[in-house]
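S.K.: Give me coordinates for this.
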Amino acid sequence: MTRAGAARGRWIENWDPEHEQRWERGGRRVARRNLVLSMAAEHIGISVWSMWSVLVLFMSPRIGLDFAPDEKFLMVVVPTLSGALLRLPYSRAVTRFGGRNWTVFASLVLLVPTGLTTYFVQRPGTPLWVFLVIGALAGAGGGNFASSMRNITAFYPQRHQGWALGLNAGGGNLGVAAVQLLGLLVISAFGDTHPAYVAACYLPLIALVSVLAALRMDNVAVIRTEPGAQREAAANPHTWWISLLYIGTFGSFIGFGFAFGLVLQNQFGSSPLEAASFTFLGPLLGSVARPLGGRVADRWGGARVTLWAFAGMAGGIGVLLVATRSDSFALFVAGFTALFVMSGVGNGSTYKMIPAVFARQAEEAVTSGRDAAAAFARSRRLSGAVIGIAGAVGALGGVAINLAFRSSYGELGTGEPAFYAFLGFYGLCAVLIRVVYLRGAGAAGALPGSARVRSSHVR
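M.R.: Now for the predicted structure:
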């Protein structure tokens, strides 16, 4: 491994994390440094993205911002949708501009929506469309997830990717809990009439993480992909099967994270302080569970662990239905917390499936006589592309969840129809895993890998 000069933008040439001697001599240290800074940048990005899940709790006639419940749900739908749509171009941008370079830019650009939020969120009479535009700009924080994950994939060897990707995503997803905890602190200290304080806290943090990324992160040449990698990945059916599963896992995590406070207000009439007191707990535990899901998937296989996660999520929905009918606030919070934890586990295990499935396809290509180096290079290239596609499609699940809540509470005043819809979708995902990834020894990606990818098989 060699480092290019500063004139080339801190590029590392000849990066090969699979080379064990190079990895032990210094590669591990370089990868860890980039992982830590990537987590920090992604954490801030997701905090900005999910900030509207907190800000809507402040909006009331007391600060001159009186919006109906369906309008508040719309305010959290827009950044969710924007963030999902930006994930594909963000993932592709890393392969063109480099992980370090893009992280610096993607962090700095967050100053725009955060600054606008600070200015407008306490101005009485601000119309809905202004907040929708700002929310759409805040979606850039959601795009950071895809670029960060694509970047970290290139730094780590196959045998450590479940843990590394889970840790990277879990640290980033903690941004949902962090901004909600910050909202709770602001409400506790200053009351529920100062939402601008929440946004203002992130302005210096954005500047700090941008500087650190510029000074300490690296670009790696191996991340550059040939034109058409995303098109090739889009032609592979596993891309869409895994994306569907990620709708169920990450879509649930981010959708529930954005909606939880509003759901408590609509279901139980909770005050902003009461809602904020519980909204951070589920995302916190779900974020911590994500690297655990990746680690367990390294041992037991991504498909099997993802199936367990969907079973747990279905159980959480069952608890919510019982709590809704019995009007039990404590049971309702417990059910939602279980959903966050199991979706976090599923997030880690589903992403572990991506390199595992394509590594298995590379093994099959080698067995049929193709060049091993070319086959595994193609596997890594497709894995990176699928991470971007699955991340974008999965985030759309968060949009669907908030639209379901908006319709359910707006028309019927209860979340019960939405819960039944989620339960049906989780059942569909479980059937998909059984049929495609866990049925018989010949299922695609279901067999153990060779010694090269022995910890990366799907089952």
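
S.K.: Every contact and neighbour count from this point should use C-alpha atoms.
M.R.: Noted.

S.K.: surely G115 meets C201?
M.R.: No - G115 lies out of contact with C201 (C-alpha atoms under 8 Å); the separation is 10.4 Å.

S.K.: Quick one: residues contacting A275.
M.R.: Shown in contact with A275 (C-alpha atoms under 8 Å, 6 or more residues apart in numbering): L57, G261, L262, L264, Q265.

S.K.: would you list those in TSV and tack on distance to A207?
M.R.: Formatted as TSV, the contacts of A275 follow (distance: C-alpha to C-alpha, whole Å):
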residue	distance to A207
L57	27
G261	29
L262	31
L264	34
Q265	34
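
S.K.: By neighbours, which of these wins?
M.R.: With neighbours taken as other C-alpha atoms under 10 Å, the top of these is L262, carrying 30 neighbours.

S.K.: Second chain to compare with the first, below:
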Amino acid sequence: MRRGGRWIEHWDPEDERFWQETGERVARRNLVFSVLSEHIGFSVWSLWSVMVLFMGPEYGIDPAGKFFLVAMPTLVGAVLRVPYTFAVALFGGRNWTVLSALLLLVPTGAAALVMEPGTSYTTFLVVSTLAGVGGGNFASSMTNINSFYPLRKKGWALGLNAGGGNVGVPVIQLLGLLVIGTAGAAQPRLVLAVYVPLIVLAAAGAALFMDNLAPVTNDTGAALEAARQPHTWVMALLYIGTFGSFIGYSFAFGLVLQSQFARTPLQAASLTFIGPLLGSLVRPVGGRLADRFGGARITLGNFAAMGLATGVVIHASAVRSLPVFLVGFIALFVLTGLGNGSTYKMIPGIFQAQAVRRGLTGETAAAYGRRLSGASMGLIGAVGALGGLAINLAFRQSFLTAGSGTPAFVAFLFCYAVCGAVTWAVYLRPVARERRAARRGAAGAGAAGTGTGTPGTDGERRPVYAEV
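M.R.: Have a look, this model is predicted:
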């Protein structure tokens, strides 16, 4: 029986009365502790972007080897996002948050054991791989919070949840800066010592204050249906461009500064945290803008701006100007944060629109949207995180062959152009075309609006994909 153990048997956030009387308070409490756990998960996931700053010449590892150490957690975290998504429905959001938080003790403890000169590169590679468990937390956390909030508030709630988690990247980088600046580059274990009690605190908070939602049941059919939806893979591509860039740049920023601009560990650490911090803080803003103006519109404008910022970075790399490089690179971080918020807002809106196309209404349509959007988030998050792996491998190859990151940035510029074109072609162009057709055709109710629904239904008379 599921009774007890903080299981909630009835949950209907789309019911305004239920939301005001009960739902909002419960959802907010779960959001707070979800953010805490995901925040620490992100810190552990990005642990090795900090550890490599402590690895001086005495460790005997070249820049290409360090980029590979940073890339391995990205790969593992991306793969784990798929099972972590379904773990929420199988074990319950609260229960899984407790367990996944406690799992973070494994990579943290292992790193504390091996972090010293003389340890073999293979050992470092294996231990860095363990940090990938921190990347899985994002998928389970987002899937869980997606179920707590009504569609009209998902952009802000998901943006806040993800943004609070993303802040874990600059926080651990700031801690690394503090340790290097005070105790020196020979004391990496001090960073790890701080996180062990924080992990225990996050697990205890989840156990005491979070809830499981009984209506969110494990649904293999939803996963298979989400995988068959073309929109799942379109959004995965867009998320590669936004989140893949954010996590890839976050992990690589310090190494790029050391390798391309000859910064010392302390100098690199003093700059590394700025971009991830700003990118994390603006993620809820991206969600809020998407709530107001439509995720597709914000996402398209964001990719155009990312292309411009990448052009600045390429120019700065060519003339070896660190100030201009920092301006362009930090602008990229801010834009990835905005794009992360706007793309994740699109996901539940797209599947709500799919429900309308099927002729569903009311709670039936809302339940369909929650079911498929929750299932798709794991796939989208996993593929998006693989973009971070691609970025680190691109940097590794770029420095091996050209001695700088410029070829990698040129490749990223091309990717942003593709993502922008896809956003326009799939989510904005059809709506504009149907608006023109509606204006030509008509008068009366048929000219009230446009959309992508089934002909003759209200779904077709709303620009649902433009508003997602």
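
S.K.: Pick out the most distant pair among the contacts of A275 of structure 1.
M.R.: L57 and L264 (10.4 Å; C-alpha to C-alpha).

S.K.: Quick one: residues contacting the counterpart of A221 of structure 1 in structure 2.
M.R.: Under the alignment (TM-score structural alignment), A221 of structure 1 maps onto A214 of structure 2. Listed by C-alpha under 8 Å, 6+ apart, the contact partners of A214 of structure 2 are R2, W7, I8, E9, H10, G92.

S.K.: if you set the cut-off to 10 Å instead, what comes out?
M.R.: Contacts for A214 of structure 2 (C-alpha atoms under 10 Å, 6 or more residues apart in numbering) come out as R2, R3, R6, W7, I8, E9, H10, W11, A89, F91, G92, G93.

S.K.: Going through the residues you listed, which ones are buried?
M.R.: Buried subset of the contacts of A214 of structure 2 (neighbour count, 16 or more other C-alpha atoms under 10 Å): R6, W7, W11, A89, F91, G92, G93.

S.K.: In JSON lines, list the residues you listed along with secondary structure.
M.R.: Converted to JSON lines, the buried ones among the contacts of A214 of structure 2 look like this (DSSP: H, G, I helix; E, B strand; the rest coil):
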{"residue": "R6", "secondary structure": "coil"}
{"residue": "W7", "secondary structure": "strand"}
{"residue": "W11", "secondary structure": "coil"}
{"residue": "A89", "secondary structure": "helix"}
{"residue": "F91", "secondary structure": "helix"}
{"residue": "G92", "secondary structure": "coil"}
{"residue": "G93", "secondary structure": "helix"}
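
S.K.: can you count the residues close to the counterpart of Y416 of structure 2 in structure 1?
M.R.: Following TM-score structural alignment, the counterpart assigned to Y416 of structure 2 within structure 1 is Y426. Number of residues near Y426 of structure 1 (other C-alpha under 10 Å) recorded here: 24.

S.K.: I figured Y426 of structure 1 hits A314, correct?
M.R.: Yes - the criterion here is C-alpha atoms under 10 Å, and Y426 of structure 1 meets it with A314 at 6.5 Å.

S.K.: Including distance to A365 of structure 2, could the buried ones among the contacts of A214 of structure 2 go into CSV?
M.R.: Listed next are those as CSV, based on distance: C-alpha to C-alpha, whole Å:
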residue, distance to A365 of structure 2
R6, 27
W7, 24
W11, 15
A89, 20
F91, 25
G92, 23
G93, 23
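
S.K.: wait, which of those residues is closest to D458 of structure 2?
M.R.: Comparing the buried ones among the contacts of A214 of structure 2 against D458 of structure 2 with C-alpha to C-alpha places W11 closest, at 27.1 Å.

S.K.: Next up, the contacts around the closest one.
M.R.: W11 of structure 2 touches F18, W19, T22, G23, S147, F148, Y149, L213, A214, P215, V216, counting by C-alpha under 10 Å, 6+ apart.

S.K.: Which members of those residues are positioned in helices?
M.R.: If you go by DSSP state H, the contacts of W11 of structure 2 have F18, S147, F148 in helices.

S.K.: Was I right to think the first one contacts E24?
M.R.: So that's F18 of structure 2. Yes - contact status for F18 of structure 2 versus E24: in contact at 8.5 Å, counting by C-alpha under 10 Å.

S.K.: between the two, who's got more neighbours?
M.R.: Using other C-alpha under 10 Å, the more surrounded residue of F18 of structure 2 and E24 is E24, with 17 against 13.

S.K.: Trace the more buried one over to structure 1, please.
M.R.: Correspondence of E24 of structure 2 to structure 1, assessed by TM-score structural alignment: R28.

S.K.: With L125 of structure 2 instead?
M.R.: Match for L125 of structure 2 (TM-score structural alignment): L132.

S.K.: Tell me where the stretch 1-150 of structure 1 has strands.
M.R.: For the stretch 1-150 of structure 1, the strands defined by DSSP state E, counting those that start in this stretch cover 2-3, 11-13.

S.K.: Any chance of TSV for the ones you listed, columns distance to R370 of structure 1?
M.R.: Below are the strands of the stretch 1-150 of structure 1 laid out as TSV (distance: least, C-alpha to C-alpha, whole Å):
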stretch	distance to R370 of structure 1
strand 2-3	30
strand 11-13	26
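
S.K.: Out of these, which is closest to R459 of structure 1?
M.R.: strand 11-13 (34.1 Å).

S.K.: next helix or strand past the host helix or strand of F395 of structure 2?
M.R.: Using DSSP states H and E, F395 of structure 2 sits within helix 362-402. The helix or strand immediately downstream of helix 362-402 of structure 2 is helix 406-423, counting by DSSP H and E.

S.K.: which strands and helices sit next to that next one?
M.R.: When contacts are defined as 3 or more C-alpha pairs under 10 Å, 6 or more residues apart in numbering; DSSP states H and E, helix 406-423 of structure 2 packs onto helix 230-239, helix 245-261, helix 295-319, helix 362-402.
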